[in-house]
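Novice: build me a structure from this.
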Amino acid sequence: MKDFISIADFTAEQLAGLLDRAAADKKRFKAGDLPPTCQRKTLALIFEKPSLRTRVSFQCAITQLGGAAVYLTEKDIGLGKREPVADVGRVLGRLCDAVAVRTFDQAHVTALAEYCAAPVINALTDRAHPCQAMADIMTAREVFGDLAGRKIAFVGDGNNV
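Specialist: This next block holds a predicted model:
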């Protein structure tokens, strides 16, 4: 699958595989043994909504993997207003290797994924925050181990998962 729009787009096995890979990469990073797999790669960050943790996490990750980030705000693009979503998707798909989008409208992320040749990552919309959900599950696995059979309650903003 090219894009990461919703965790519902993946099977439980695929999600477990992603989490296993992330845990292994985290361990390798801490040991100083993670190769620069994103060398000469560019991640476009479209952030219509302000963010501290999500923005810094994405920027640090791409930098630590040898790549670079291009940060674009609502004022830079005017997604769906000044610049049609399809045009933004086509342009960024030609110039960047991946696009992370934090927007108010789930439809913008879906449309970007449709028109963008590069992978599109949902960095938060009005409907979902799949990267945060994966980070939360990864943290729970680190603390509790195998989560099979455990009951987990989420307390917080319903959009933030």
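Novice: every contact and neighbour count from this point should use C-alpha atoms.
Specialist: Noted.
Novice: which SSE is the spatially most central residue of the chain in?
Specialist: Centroid-nearest residue in the chain: Ile121, 4.1 Å away (criterion: Cα atoms, centre = their mean). Element membership of Ile121, judged by DSSP states H and E, is strand 120-124.
Novice: residues in contact with that strand?
Specialist: Here strand 120-124 makes contact (Cα atoms under 8 Å, 6 or more residues apart in numbering) with 2-6, 54, 98-104, 109, 112-113, 128-131, 160.
Novice: next, the buried residues of the longest helix along the chain.
Specialist: The residue-count maximum for a helix in the chain (DSSP state H) belongs to helix 12-30. Of the residues in helix 12-30, 15, 19, 23 count as buried by neighbour count, 16 or more other Cα atoms under 10 Å.
Novice: let's compare: structure for the following, please.
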Amino acid sequence: MRHFLTLKDFSKEEILEIIDLGLSIKKNLKNGIYNKELENKTLAMIFEKSSTRTRVSFETGMFQLGGHALFLSNRDIHLGRGEPVKDTARVISRMCDMVMIRTFEHSMIEEFAKYSKVPVVNGLTDSYHPVQLLADYMTILEYGMEKDLVVAYVGDGNNMTHSWLMLAAKLGFELRIATPKGYEVDSEVLKEAYEIAKESGAVIKVSNDPKEAITGATVVTTDTWASMGQEDEKEQRIKDFEGYIVDGLMMCLAKKDAIFLHCLPAYRGQEVSEEVLEEHSEVVFSEAENRLHAQKGLMVWLDKQRG
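Specialist: Purely as a prediction, here's the structure:
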């Protein structure tokens, strides 16, 4: 049995296998073929952080695979209201076939997985957002951008940045990260990525210069400057991130055929301009759709690991 908590726990071959499975399931769906690989299976979805894409993609995905998804918020279960995480894990994993958790502290999902009898999927923590990176790389493959891939990430050194670090380190492509001073990536995560990159040949560069990061890049990506739980920092972050908006002038520094990715929701006029988002909207919303398909591939793959 395997859990999906962070990409660093998976090999390059396993990551690509999951994405290829998702692409195959997507192709079948577009041809009107619904394979019920998870028929009569149940996914428990625990949300301590709300989300549009995470809920819709997992719930729809389970339905299309023949299974059922249960939405569980803090108001629906005792988790966080007196019952220890390990007890909730032992109860839910005896009743459901898989658990997806979207929460704050990464340690919470690690503890849950430790006591769970079924696969646990990280739908987002403050440290990592690995399911988003499956969708992102699926999109890169669909747009034929994987050869000589150079990804530029501009913005906050957050869970998305950490996940890009793990993906690049595992798959062996070039990743350039530009963050404002004081918003750099976690030093331990960066250290881990550098160690993994020694084997894969990945090139990882970090700086405080967004123009340097984007110049010559084939994929440009960013994220919101103030994530959920950081609302009280929003005004200060807008000031601190001045010069980090991915606008038309920034994109001109990238390769001519470069694509832009965004995990959404996007705040136009902050991390990305209206112009860039709309110019690359087909890619961005294909990326959003691919959350559905990549996660179906993941859930089928994890279910198969259970035998």
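Novice: quick TM-score on the pair, please.
Specialist: Here the TM-score for the pair of chains, by TM-score structural alignment, normalised by the length of structure 1, is 0.93; 160 aligned residues with a Cα RMSD of 1.5 Å.
Novice: re earlier: how close does the longest helix of structure 1 sit to structure 2?
Specialist: Aligned to structure 2 and superposed, helix 12-30 of structure 1 gives a mean residue distance of 0.9 Å (mean Cα distance after the TM-score superposition for structure 1).
Novice: now for that helix, which elements pack on it?
Specialist: helix 130-144 (3 or more Cα pairs under 8 Å, 6 or more residues apart in numbering; DSSP states H and E).
Novice: hmm, who's touching the helix it packs on?
Specialist: With Cα under 8 Å, 6+ apart, helix 130-144 of structure 1 has contacts from 4-7, 19, 23, 122-124, 147, 160-161.
Novice: most surrounded residue in these?
Specialist: Scoring the contacts of helix 130-144 of structure 1 on neighbours with other Cα atoms under 10 Å, the highest-scoring entry is Leu124 at 29 neighbours.
Novice: any idea how far that one lies from Leu95 of structure 1?
Specialist: Distance, Leu124 of structure 1 to Leu95 of structure 1, by Cα to Cα, to the nearest Å: 22 Å.
Novice: what's the answer for Arg82 of structure 1, then?
Specialist: Using Cα to Cα, Arg82 of structure 1 is found at 19 Å from Leu95 of structure 1.
Novice: more neighbours: the two, which one.
Specialist: Leu95 (14 against 11).
Novice: for ChimeraX, write a command that selects the buried ones of the contacts of strand 120-124 of structure 1.
Specialist: To isolate the buried members of the contacts of strand 120-124 of structure 1 in ChimeraX, using 16+ other Cα under 10 Å:
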select :3,4,5,6,54,98,99,100,101,102,103,109,112,113,128,129,130,131,160
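Novice: so which of the contacts of strand 120-124 of structure 1 belong to strands?
Specialist: 98-102 (DSSP state E).
Novice: list just the nearest of those residues to Phe154 of structure 1.
Specialist: Checking these against Phe154 of structure 1 with Cα to Cα, the nearest one is Arg102 at 21.4 Å.
Novice: any idea how far the nearest residue to Asp126 of structure 1 once chain neighbours are set aside lies from Thr125 of structure 1?
Specialist: Excluding the flanking residues, the one nearest Asp126 of structure 1 by Cα to Cα, 6 or more residues apart in numbering is Phe104, at 5.1 Å. In this view, Phe104 of structure 1 and Thr125 of structure 1 are 5 Å apart by Cα to Cα.
Novice: and for Gly158 of structure 1?
Specialist: Applying Cα to Cα to Gly158 of structure 1 and Thr125 of structure 1 gives a distance of 11 Å.
Novice: likewise for Asp9 of structure 1?
Specialist: 16 Å.
Novice: more neighbours, the two?
Specialist: Per other Cα under 10 Å, whichever of Asp9 of structure 1 and Thr125 has more neighbours is Thr125, with 23 against 12.
Novice: pull the contacting residues for that one.
Specialist: Thr125 of structure 1 neighbours (Cα under 8 Å, 6+ apart): 102-106, 109, 159.
Novice: rebuild those residues as TSV, extending it with distance to Gln59 of structure 1.
Specialist: Converted to TSV, those look like this (distance: Cα to Cα, whole Å):
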residue	distance to Gln59 of structure 1
Arg102	13
Thr103	17
Phe104	20
Asp105	22
Gln106	22
Val109	19
Asn159	22
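Novice: and which of these is nearest Phe58 of structure 1?
Specialist: Arg102 (11.4 Å).
Novice: pretty sure that closest one contacts Arg55?
Specialist: No - under the criterion of Cα atoms under 8 Å, Arg102 of structure 1 is not in contact with Arg55, lying 9.1 Å apart.
Novice: so what sits against both of those two?
Specialist: Shared contacts of Arg102 of structure 1 and Arg55 (Cα under 8 Å, 6+ apart): Leu45.
Novice: the stretch 201-307 of structure 2: strands as residue ranges?
Specialist: 203-207, 219-222, 259-262 (DSSP state E, counting those that start in this stretch).
Novice: and of those, who's closest to Leu29 of structure 2?
Specialist: Going by Cα to Cα, the one of these nearest Leu29 of structure 2 is strand 259-262, 23.7 Å.
Novice: from Met45 of structure 2, how far off is the residue of structure 2 most remote from its centre?
Specialist: Centroid-distance maximum for structure 2: Gly82 at 29.9 Å, with Cα atoms, centre = their mean. Distance of Gly82 of structure 2 to Met45 of structure 2, given as Cα to Cα: 19 Å.
Novice: then Ser281 of structure 2?
Specialist: Taken as Cα to Cα, the span from Ser281 of structure 2 to Met45 of structure 2 is 29 Å.
Novice: same question, Leu124 of structure 2
Specialist: Taken as Cα to Cα, the span from Leu124 of structure 2 to Met45 of structure 2 is 12 Å.
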